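Novice: can't give you the sequence, but here's the structure:
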């Protein structure tokens, strides 16, 4: 069974790695009433990383505003709740609130805010892997000749002359196509997003578009390398003059193409890193550095990889407490070594201490955030680390905790059932292992 990519998860849970919405900020309410004070209290709690407290404050404010049928202030609180749930990785709750937000903006006739809220709703769907639904919201079902339907986020942004909304919607659509594996289609939307972001001089959105383009070209490079491996297995290794592995042989052309795509990806990541450094944006710096690591390994530039790892490890401790930080710690732990960490490969002895520290940091933060999904992945990966060091009792205990956390967000449950089976098999408990494997593959 393939191990789920945590780099993929990092991208999903930040759609800011995809398209960090500058418009996605929690809002205050001007009128100084008891209810508005609750809203402002929630904003302060949110900014301090006290997300559950912020939710409680906003839920109370929401009930008050709904009781008085105060639509404008109700929609502000609904937006804040949608964003905080997305922020802590609870996308299903976020979607439910975004549905209420879009309904309210339609009632209020505010087309610009409707378009922007549709984009954020689409991001929440994308974070759950529901890419078709996200595409429908961003551009429409058919997307014929790149013409989006009138009620889509992109069309609304264009109709209301909202460049900020359009750059976010275009970028989100490009990222969604990238996550679906439609890299050629993704490039067009991501480049359009970058162009608009540069025109309006929005650095945050430029960084997001640059990082997403880098991820897209990195994925294209991996496709080229896989095609090169297939060419070798087919015997397509001869050039026009019959020389093995000649520069004009199919396999070498594909390898060259992959290297060029990797270099393009690095250029995008470095451009994003430069902007992030200028802006003092640690989160975007970490994303660019982590995303660059697999490319440095593929190009065998181990000096650059070591420098990027060192920078990322130093910066990651400074990040704000949120779900994206949890996935960043997992991702970095898995990329501390050139050899890919998977179900069939392990952390090497040199990387174990640093990886363990990062994963424990991720576990602690996920628990603090009360994010079951992030807790599940962090605990499960830490369990795999102990499995690699053959401490099967500790590995099994952590994996079982990951399973319990996954019961509430079931998309990772099969991973930990499978890992449980593998650990039990290593302990010689064949019957229990078979039961775990059967549970993992059960519909």
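Specialist: Perfect, I can see it now. None of the values given here were measured: they were computed from a predicted structure. Numbers count the residues shown, from 1 in each chain.
Novice: From now on I want contacts and neighbour counts done on CA atoms only, so please keep to that.
Specialist: OK.
Novice: could you measure residue 416 against residue 100, distance?
Specialist: 35 Å (C-alpha to C-alpha, to the nearest Å).
Novice: Same check on residue 164?
Specialist: 22 Å.
Novice: what's the answer for residue 224, then?
Specialist: For residue 224 relative to residue 100 (C-alpha to C-alpha), the value is 44 Å.
Novice: do the same with residue 151
Specialist: Residue 151 is 16 Å from residue 100, by C-alpha to C-alpha.
Novice: And for residue 9?
Specialist: From residue 9 to residue 100 the distance is 27 Å (C-alpha to C-alpha).
Novice: more neighbours, residue 416 and residue 100?
Specialist: residue 416 (29 against 15; other C-alpha atoms under 10 Å).
Novice: is it true that that one lies in a helix?
Specialist: Yes: according to DSSP: H, G, I helix; E, B strand; the rest coil, the state of residue 416 is that of a helix.
Novice: For it, list the residues it contacts.
Specialist: 380, 399, 400, 402, 403, 440 (C-alpha atoms under 8 Å, 6 or more residues apart in numbering).
Novice: Pretty sure residue 383 is one of the things the second one touches, is it not?
Specialist: Which is residue 399. Yes: here residue 399 reaches residue 383: they are 5.3 Å apart, a contact under C-alpha atoms under 8 Å.
Novice: number of nearby residues for residue 349?
Specialist: 9.
Novice: So it versus residue 431, what's the distance?
Specialist: 31 Å.
Novice: Now residue 224: closest residue in space that isn't a chain neighbour?
Specialist: The spatial neighbour of residue 224 that comes closest, neighbours along the chain excluded (C-alpha to C-alpha, 6 or more residues apart in numbering), is residue 258 at 5.1 Å.
Novice: what's the neighbour count on the one you found?
Specialist: Here the number of neighbours of residue 258 (other C-alpha under 10 Å) works out to 26.
Novice: Check it against this one:
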């Protein structure tokens, strides 16, 4: 069931037809022309095969599958091969990808046995497309090209070239370009699709020209979507430079997408109705963002007219049903504000165009005619959403419940459970709404891992299509007015739900490059002197939940509401972060905001914390709270760290409770002291105290090893990690946590040359977090106790950046991580870290060792250097024991 999620996610983003259209076009030219009559040259026993073909052409794909499977044993060997190809196409149509793969593997084995290398290469392409649709992009790329840039001998591209099979080569290259797009490697996608376009024009293959133009358009649409998502984060962080950059890039990408789609449309007009329809629908998205409303409405009307005039010439199919559904949703999209996204399934417009309702009703009729439950569920579910927006909740619920029944156990069920929950909540039926939301969240939890390996463009939609389900259920739990004796149960449910969101959020951030490791012994109870503080940011208030240790290994939780809006929280936290970074501020401007946040999170519980003799506070934060160090919260007299040891974690279920052993406590340290520059002419200042920092570590922890500057290369790091088992890895170099795990990197001392210009430039090579993860995971002993990063930074206000710190720790298999939230004074860092390691060696917990180092700094330094900008950016995430 899980593998069907990828199919579902494409539909959620309403771009399914973009991809399947290309797949079917490629299949068409690989011997699967099911629309034409069977000729004597194709099969020797057409009477046995024709009934299945008739079912297929009438949209009864399951009927076709049944008939073809029923006659396989009665066919000649050659006819069996042909019908097996037909079955592959039918399996694709109904989403039975695993069956398609099984059949394709049988075809590969057959062609290999008979020495038909050209046909075997073509089957590799089809297999790759099937694996790609299941999210297995790397496997698809290996089948298409192998692991090298030049393409290995046993790959679809090379086999086609060696066989002088121009059609097979173009099909493989187009598939390669589309797969790279889905993997998020857009430069590679464009490279291969442009190569395919050149070849298609050379041979004058119109169908491949169309497919490639469509693929290039889709890639640039995805790039535009990514830029708009990054733009949202730039606005959130108040970065005007980044805001201008992503505004411009999204517009440029939209214009490129439009140029490719329009070129394809000009080529397809009057020749192929389904391609013409697909391209018109595709055009509407970049038009919506970069053209006028009238231009967008015009292209939608053209698509609608084409559908009405050529309905009979466009065969009934699931693809056609989804195209109609997408067209219906696009009609609604152009009536809502420009900021609305095509993937925002929760947004409502009061102005539902008549075309939307008409098209959705047509999609219902079509799906019923072809007996396709999945497209029928989507058509009825979307129609239910229309009535939800119109506040006709009775009709909306009726249609939604029909969609629920049709979806059955499919992953799509979560969408309709979520929708039912919203409708019931609007009707004031909170108990029934909670039940619907619970079913939806349960379904999401079961497919959480699959969300990670969906296409990167689908992952950008996480906040629109997944996150709201968890948040709305959490809100219902927290706001549920129940009797006092069951309030605790609701708090437990709320904490479990928001925990599920945080795990899903982290998996979404890491993407397909990492699967979250299973924690063998997660924290299941709180030790005697530790308290947990959870935050949940709602639209008009913040829920703060304190969990204290209780008797008999039990814990108790209590809820406090801070009545502050989401926008005010963001504004205050961003102001505080700016003030914390401003070390030259002698007025201590940070104190006002730090006191305000203290009043929200700590002051309501001061008495309970004192009575329970709490020594360590563990914060499990929501959103923007992750971007500031809790150590800096101020009660008017002293910082929070002066009273409590502090740690952060994303989820207790991802946190081990093992104590740090002081035996053989050694550090493998790498550092960069020199001025550095990375590609794109981004310069970093020298870190003058890094040598002192590493020497100090070797002094405090004998047996430690330190390598700096040109000795700090990815290759040397990999070698040291492979050959030695250090429990602590320390990297003192510039780095950045980004919005996406692929934007997160460290700067190494290895120089690489750029010979693309008249003047050769040298850049410092970047070490991506994914590559670091691979190095650490390759160690002989995977138990890494601590990863320390002392010169990295996160963007002000970007909770995605801060999420990367927790992500890196788990990705690398480290039990905890100490990292800097912003660029720090490297002298203070060197001294703080030395003190931290000294206290670790003395047997202190990780949290208390960091607290002791920071308290000593405050005691030993003058007023100016007591500013949090010097000592506070280092935070502990993960295991605090």
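Specialist: Perfect, I can see it now. Bear in mind that the values here come from a model prediction, so they are computed numbers and not experimental data.
Novice: Put one on top of the other, what's the TM-score?
Specialist: Counting by TM-score structural alignment, normalised by the length of structure 1, the TM-score of this superposition works out to 0.86. Behind it: 421 aligned residues with a C-alpha RMSD of 2.6 Å.
Novice: Output the residue interval of structure 1 matched by the helix or strand encompassing residue 492 of structure 2.
Specialist: Applying DSSP states H and E as the criterion places residue 492 of structure 2 in helix 484-510. Per the alignment by TM-score structural alignment, helix 484-510 of structure 2 matches no residues in structure 1.
Novice: In structure 1, what range does the helix or strand that that helix is followed by match?
Specialist: Scanning forward in sequence from helix 484-510 of structure 2, with DSSP H and E defining helices and strands, the next element found is strand 530-537. The counterpart of strand 530-537 of structure 2 in structure 1, using TM-score structural alignment, is absent.
Novice: Mind giving me the packing neighbours of strand 530-537 of structure 2?
Specialist: strand 542-549, strand 616-620 (3 or more C-alpha pairs under 8 Å, 6 or more residues apart in numbering; DSSP states H and E).
Novice: corresponding residues in structure 1 for the last one?
Specialist: On structure 1, no counterpart of strand 616-620 of structure 2 exists by TM-score structural alignment.
Novice: Show me what the helix or strand immediately after that strand in the chain is packed against.
Specialist: Per DSSP H and E, the first helix or strand lying C-terminal to strand 616-620 of structure 2 is strand 645-648. When contacts are defined as 3+ C-alpha pairs under 8 Å, 6+ apart, strand 645-648 of structure 2 sits against strand 616-620, helix 846-860, strand 874-878.
Novice: and the helix or strand following strand 645-648 of structure 2, which stretch of structure 1?
Specialist: Toward the C-terminus, strand 645-648 of structure 2 is succeeded by strand 667-671 as the next helix or strand (DSSP H and E). Mapping strand 667-671 of structure 2 onto structure 1 (TM-score structural alignment) gives no aligned residues.
Novice: again with stretch 187-202 of structure 2
Specialist: Stretch 187-202 of structure 2 maps onto residues 184-199 of structure 1, going by TM-score structural alignment.
Novice: in the stretch 201-350 of structure 1, which spans are helices?
Specialist: 203-234, 250-279, 282-298, 302-316, 323-334 (DSSP state H, counting those that start in this stretch).
Novice: now do the same end-to-end measure for stretch 189-208 of structure 1.
Specialist: 13 Å.
Novice: what comes into contact with it?
Specialist: Applying C-alpha under 8 Å, 6+ apart, the contact partners of stretch 189-208 of structure 1 are 16-22, 163-164, 166-168, 170-171, 173-175, 209-210, 212-213, 271-273, 275-276, 284.
Novice: Quick check: buried residues in it?
Specialist: Of all the residues in stretch 189-208 of structure 1, those buried under the rule 16 or more other C-alpha atoms under 10 Å are 189-194, 196-197, 203-208.
Novice: how about these in JSON lines, adding distance to residue 137 of structure 1?
Specialist: Listed next are the buried residues of stretch 189-208 of structure 1 as JSON lines, based on distance: C-alpha to C-alpha, whole Å:
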{"residue": "189", "distance to residue 137 of structure 1": "15"}
{"residue": "190", "distance to residue 137 of structure 1": "17"}
{"residue": "191", "distance to residue 137 of structure 1": "20"}
{"residue": "192", "distance to residue 137 of structure 1": "18"}
{"residue": "193", "distance to residue 137 of structure 1": "17"}
{"residue": "194", "distance to residue 137 of structure 1": "21"}
{"residue": "196", "distance to residue 137 of structure 1": "20"}
{"residue": "197", "distance to residue 137 of structure 1": "21"}
{"residue": "203", "distance to residue 137 of structure 1": "25"}
{"residue": "204", "distance to residue 137 of structure 1": "23"}
{"residue": "205", "distance to residue 137 of structure 1": "20"}
{"residue": "206", "distance to residue 137 of structure 1": "23"}
{"residue": "207", "distance to residue 137 of structure 1": "24"}
{"residue": "208", "distance to residue 137 of structure 1": "20"}
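Novice: Can you point out the buried residues in the helix or strand where residue 441 of structure 2 lies?
Specialist: Per DSSP H and E, residue 441 of structure 2 falls inside helix 430-446. Within helix 430-446 of structure 2, the residues that qualify as buried are 430, 433-441, 443-445, counting by 16+ other C-alpha under 10 Å.
Novice: Name the next helix or strand downstream of it, please.
Specialist: Next element after helix 430-446 of structure 2 (DSSP H and E): helix 448-452.
Novice: From the contact counts, what lies against the helix or strand that that next one is followed by?
Specialist: The C-terminal neighbour of helix 448-452 of structure 2 among helices and strands, as given by DSSP H and E, is helix 456-459. If contacts are counted by 3+ C-alpha pairs under 8 Å, 6+ apart, helix 456-459 of structure 2 sits against helix 166-183, helix 206-237.
Novice: tell me the most buried of these?
Specialist: Comparing these by mean neighbour count (mean count of other C-alpha atoms under 10 Å), helix 166-183 comes out on top with a mean of 27.
Novice: Packing partners of that helix?
Specialist: helix 117-133, helix 137-145, helix 156-162, helix 186-203, helix 206-237, helix 456-459.
Novice: Just give me the neighbour total for residue 838 of structure 2.
Specialist: Residue 838 of structure 2: 19 neighbours (other C-alpha under 10 Å).
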